[in-house]
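**Q** Here is my input, please return the structure:
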Amino acid sequence: MHDVVIVGAGPVGLFLACELGLAGCSVLVLERDPEPHSPFKAKPLGMRGLSVASVEAFYRRGMLHQLLTASGVHDDPGADHDAHEPSALRGVGHFAGMVLDPALVDVAALPYRLPSPAMEVLLTHLESVETLLSGQASQLGVEIRHGVTVSAIAQNEESAVVRAGEHEYAARWVVGCDGGRSAVRGLAGFEFVGTEAQLTGYSMHVTVADSEELRSGINLTPTGIYLQPSEGHIGMMDFDGGAFERSQQPTRDHLQAVLRRVSGTDVTLSDVHLASTFTDRAMQTTTYRRGRVLLAGDAAHIHSPLGGQGLNTGIGDAMNLGWKLAATVHGYAPDGLLDTYTRERHPIGAAVLDWTRAQVAVMRPGPHGQAIQAVVRDLIGTRDGTTYMFERLSGASIRYDLGSEHPLVGRSAPDLHLENGTRLGDLMRDGRGVALDFSTGQCLRDSAMGWESRMRYAAGPAKNDLGLGAVLVRPDGVVAWAGDRTPDREAFERAAGHWFGGPEI
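**A** Reported below is the predicted structural model:
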């Protein structure tokens, strides 16, 4: 029997598998598709944007350089960490097709931001991400099986059994990472609620006979939106009430008619190489756990791809769940730790659904939508407006309610840098938590040693300690506790026990 069976070998399932493998869990990944490679995962249709939070996750697990290389990025910002000041952002995305100006982001206003090897935004493609993660997972002892379709799930108080064809796979826990049409979600009886589609979206790789008819970049029009990130790669959204179902294969004539209507041109498609459809249905499960079955990524929440939030939210789910599930498997998780997964991540998913709904409302054709667009354009033309948008898109605004009034607790930890050259990100590669002690007397050393197998302890003055005396960082990079110049040992020990269980004997 495995510790965990993960259903779905996309980026979310593979990232979670790496987290669990890093913690020494026995993990089996089951994937329905017979082959890992697909033209829809490669360029151009497989292109995705990774947010700051997602790039930080790869950095904290020592995979950033490999990710940059696989994504074709040769200007590695980690080459000179301290020189990588975030004063000139490369790009910050868009809201409802209205592109944000990076120069308007007030970097100084961002909460606890420090220079980091992690880029602001990384444009990559699914194939490179999955290849990197599957290789990493295999090195950590994770078994990945393709061509396996799950048909039933049964569970009791001790374990769960996944049936696929003639085979049954037993595990202590099962996690569904099998996408928006999750089999696990339905088989385990999760309630899935939300709002229905307003539009049909299309992503296609085509040959355009008269490409000069179409503008490059993102184009918000009176009848919808279309974008052309590169020649022949076109996305568009048609406000048809979601009438064109994903199960239908879009023909050349249909795609051409929609593109003409949305773009307001007489453009001609001479050939269609690949095409897929989606909608803006915004749905979420009411909980991310039922007994010994959990959900992550699109299995737990679906929405339109506006703003590139889906993949990034899923990686955040995996980062949050991985260490908590591993602690539960190994038996040292404090009471209720696994339940904090839903408590922390469900509001994040709900906020993303509303974020995409708001964009659909703004883009809606007609005088009402255009009136809202005019207001939003004015707002994002200001420094405060663009900074707010960037905080939401990058993940910088995420803060879990961990019951502390300290403004850093619950946020993603800044990449604190000790004067001896040690960086917080480097200390997190093995998946343990980190206790950073900036006090001159290293007053937390003895206390931290009680959790040595679950956290790393590092002490010494920092290049920029942000006025702190010490911080306790969870394995997912979230600050669990922060102390002043003279850290309170008892407070530190309470926080460590709350998140890491009792100290070792």
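**Q** C-alpha only now, for contacts and for neighbours.
**A** OK.
**Q** show me the contacts for Ile380.
**A** When contacts are counted by C-alpha atoms under 8 Å, 6 or more residues apart in numbering, Ile380 is found next to Leu100, Thr386, Met389.
**Q** For the protein, which segments count as helices?
**A** Listed from the start of the chain, the chain has helices (DSSP state H) covering 11-22, 52-60, 64-70, 126-139, 183-187, 252-263, 309-330, 339-363, 367-380, 383-394, 424-427, 445-449, 489-500.
**Q** list the contacts for the closest residue to Met204 other than its chain neighbours?
**A** Residue nearest to Met204 in three dimensions, not counting chain neighbours: Ala275, with 4.1 Å by C-alpha to C-alpha, 6 or more residues apart in numbering. Listed by C-alpha under 8 Å, 6+ apart, the contact set of Ala275 reads Tyr202, Ser203, Met204, His205, Pro250.
**Q** what about Ala275, distance to Thr340?
**A** Going from Ala275 to Thr340 by C-alpha to C-alpha, to the nearest Å gives 39 Å.
**Q** Likewise for Gly410?
**A** Distance, Gly410 to Thr340, by C-alpha to C-alpha: 12 Å.
**Q** now swap in Val375 and tell me
**A** 38 Å.
**Q** Can you tell me the closest non-neighbouring residue to the residue nearest the centre of the chain?
**A** For the chain, the residue nearest the mean C-alpha position is Asn312 (2.2 Å; C-alpha atoms, centre = their mean). The shortest distance from Asn312 to any non-neighbouring residue, by C-alpha to C-alpha, 6+ apart, is to Ser54 (5.8 Å).
**Q** Sequence B follows; please return its structure for comparison with A:
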Amino acid sequence: MRTEIIVVGAGPTGLMLAHELTLAGVPVVVLEKQRTRNPQSRAGGLQPRTAEVLDLRGLLDPLLADAPSRNTHGGHFAMLPVELDCRPWRTRHPYPVTLPQDRLEAYLEQRLVEQGVPVLRGHEASAVEQDADGVSVGEIRGSYLVACDGGHSTVRAALGVPFPGRAGRMSAVAADLTLAAASDAVPTTRGHFSQYPRTVGGYFSILHPLDGDRYRLIFGRLSGDGPDREAPVTADEVREVLHAVYGRETELGELSAASRFGDAVRQVERYREGRVFFAGDAAHIHAPIGGQGVNLGIQDAVNLGWKLAAEVRGWAPAGLLDTYHDERHPVAARVLEHTRAQAVLMNPGQDEEVAAVRTLTTELLRLPDTNRYLSGVMSGLDTQYPGVGPRMIDLELTTESGPTRVSRLMHSGRGLLLSLDGRQRSVGHRSDRVEHVAAKTDEDVAGAEALLIRPDGYIAWSTTDGSSLETALTRWFG
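**A** This is a model prediction of the structure:
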């Protein structure tokens, strides 16, 4: 089989990347070693920036069409009892969006299959070979390969790419389940995440509602001990925790899925190895706190997708592919740093000194400036790249065709030249990769008369920059 891009891994990162490439008209094949989709919920929600990115492609509303309700609670930092307020960041999604990861994956895979994209399950990329002209995985040949195959990436291992960092120091379990009976200690409604943690009977645990009658239970021993990572999670093990933490009257109904995880912290030094790129957990892992993994992976995919498409289609300016590493590596490094800090504050076996730091940090979170800063960090709304403007606000617009929003103008995955002063501007021969729209808005645009927006939603140029539009178009769109 011959294709342009081989994507290894059918998690959120790989599926989103395949969607971006397909939108750009680039042939792609997705390889996944698991024969069936993982039914476990895993990440239980989307951070605001993830929601914005999905909205840029028209994917968010269909995903939420069957959602039982919208979340009305802010995010958290280290599970401290102060809601993070994202409203100062001018987002349409000021709260984390309740959406289990399994539902996101199922939807993205369905979209790809409907468009004729091969999602080949039962294919492990244990042998990867590359040369000056392309990459091969068995009998599948492509121009480039992107490893989105998780923290235990077989592609990374096959190429001998180091994964430096720190090994895990704790062992915990995440389980999806229903309850046959529940004590008063079991939460029945969704609230701020800080209300869920409990430390009882030698365990730390978090039990919170998912959709329908499902719950997610996260637990581990305060001693840090636990079975081997590969040991299956048994119903008896889960039942013991429910009894110890939530009382004997709390009975397990069905254990639908469960897995073990740790808190290892690692990141590849370079996101590119010849014709192979790394994204998502294949590029970086950290303690699973606050949906950071999905947030990073989806944005890795949307940052890389249009750049790979530009290279394949022959219009990429020199060095465009290198900006993937330059832009995304520091973002993940920052997440690794702040999740480490949160892990210290969240440590259930904390001493008096850590408790004092928690108290002080809680007080600081109540200050508007601190809350705004950390809400930007946790949500991804503050992400900004070197030499690039901030993310584009999803402005309400009026065009010749009627009212619209910036995000609706970007469903095609192309760049957008937005003229807000009514002037017609030229994108030259780039109309296949940049759309020009004249519009008006009543919202604050900091004096900009026109804006050039990259496909990933970041401002590449504005009339307030002092540089020419042609320079920006050439830099980003060839």
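**Q** about what we covered before: out of Gly410 and Thr340 of the first structure, which sits in the busier spot?
**A** Gly410 (23 against 14; other C-alpha atoms under 10 Å).
**Q** counterpart of the more buried one in the second structure?
**A** When the second structure is aligned by TM-score structural alignment, the residue opposite Gly410 of the first structure is Gly389.
**Q** Now do the contacts for its match.
**A** Tyr458, Ile459, Ala460, Trp461.
**Q** The first structure: which residue goes with Met79 of the second structure?
**A** Looks like Met79 of the second structure aligns to Gly97 there (TM-score structural alignment).
**Q** State the number of residues packed around its match.
**A** 23.
**Q** Quick one: residues contacting Val128 of the second structure.
**A** Val135, Ser136, Val137, Gly138, Val155, Ala158, Leu159.
**Q** brain fart, Leu220 of the first structure
**A** Leu220 of the first structure sits next to Ala96, Gly97, Met98, Tyr226, Met363 when contact means C-alpha under 8 Å, 6+ apart.
**Q** How about Met449 of the first structure?
**A** By C-alpha under 8 Å, 6+ apart, the residues touching Met449 of the first structure are Tyr457.
**Q** Please apply the same query to Gly168 of the second structure.
**A** Gly262, Asp263, Ala264, Val265.
**Q** Can you flag which of the residues you listed belong to strands?
**A** Val265 (DSSP state E).
**Q** In ChimeraX, select just the buried ones from the contacts of Gly168 of the second structure.
**A** The following ChimeraX line selects those of the contacts of Gly168 of the second structure that are buried, judged by 16 or more other C-alpha atoms under 10 Å:
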select :262,263,264,265
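**Q** Give me the number of neighbouring residues for Val7 of the second structure.
**A** Val7 of the second structure has 27 nearby residues by other C-alpha under 10 Å.
**Q** hang on, the earlier thing: what's the match for the residue nearest to Met204 of the first structure in the second structure?
**A** In the second structure, Ala275 of the first structure lands on Ala258 (TM-score structural alignment).
**Q** before we move on, back to that, which one in the second structure is aligned with the residue nearest to Asn312 of the first structure?
**A** Ser54 of the first structure maps onto Thr50 in the second structure, by TM-score structural alignment.
**Q** Its match contacts Gln299, doesn't it?
**A** Yes - using C-alpha atoms under 8 Å, Thr50 of the second structure is in contact with Gln299, at 7.2 Å.
**Q** So which of those two has more stuff around it?
**A** Regarding Thr50 of the second structure and Gln299, a neighbour count based on other C-alpha under 10 Å identifies Thr50 as having more, with 26 against 23.
**Q** re the thing from before, ok, which pair from the contacts of Gly168 of the second structure is furthest apart?
**A** Gly262 and Val265 (9.4 Å; C-alpha to C-alpha).
**Q** shared neighbours of these two, anything?
**A** Gly168, Ala287.
**Q** one step back: kindly reformat the contacts of Ile380 of the first structure as JSON lines containing neighbour count and distance to Leu67 of the first structure.
**A** Formatted as JSON lines, the contacts of Ile380 of the first structure follow (neighbours: other C-alpha atoms under 10 Å; distance: C-alpha to C-alpha, whole Å):
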{"residue": "Leu100", "neighbour count": "21", "distance to Leu67 of the first structure": "25"}
{"residue": "Thr386", "neighbour count": "24", "distance to Leu67 of the first structure": "28"}
{"residue": "Met389", "neighbour count": "19", "distance to Leu67 of the first structure": "26"}
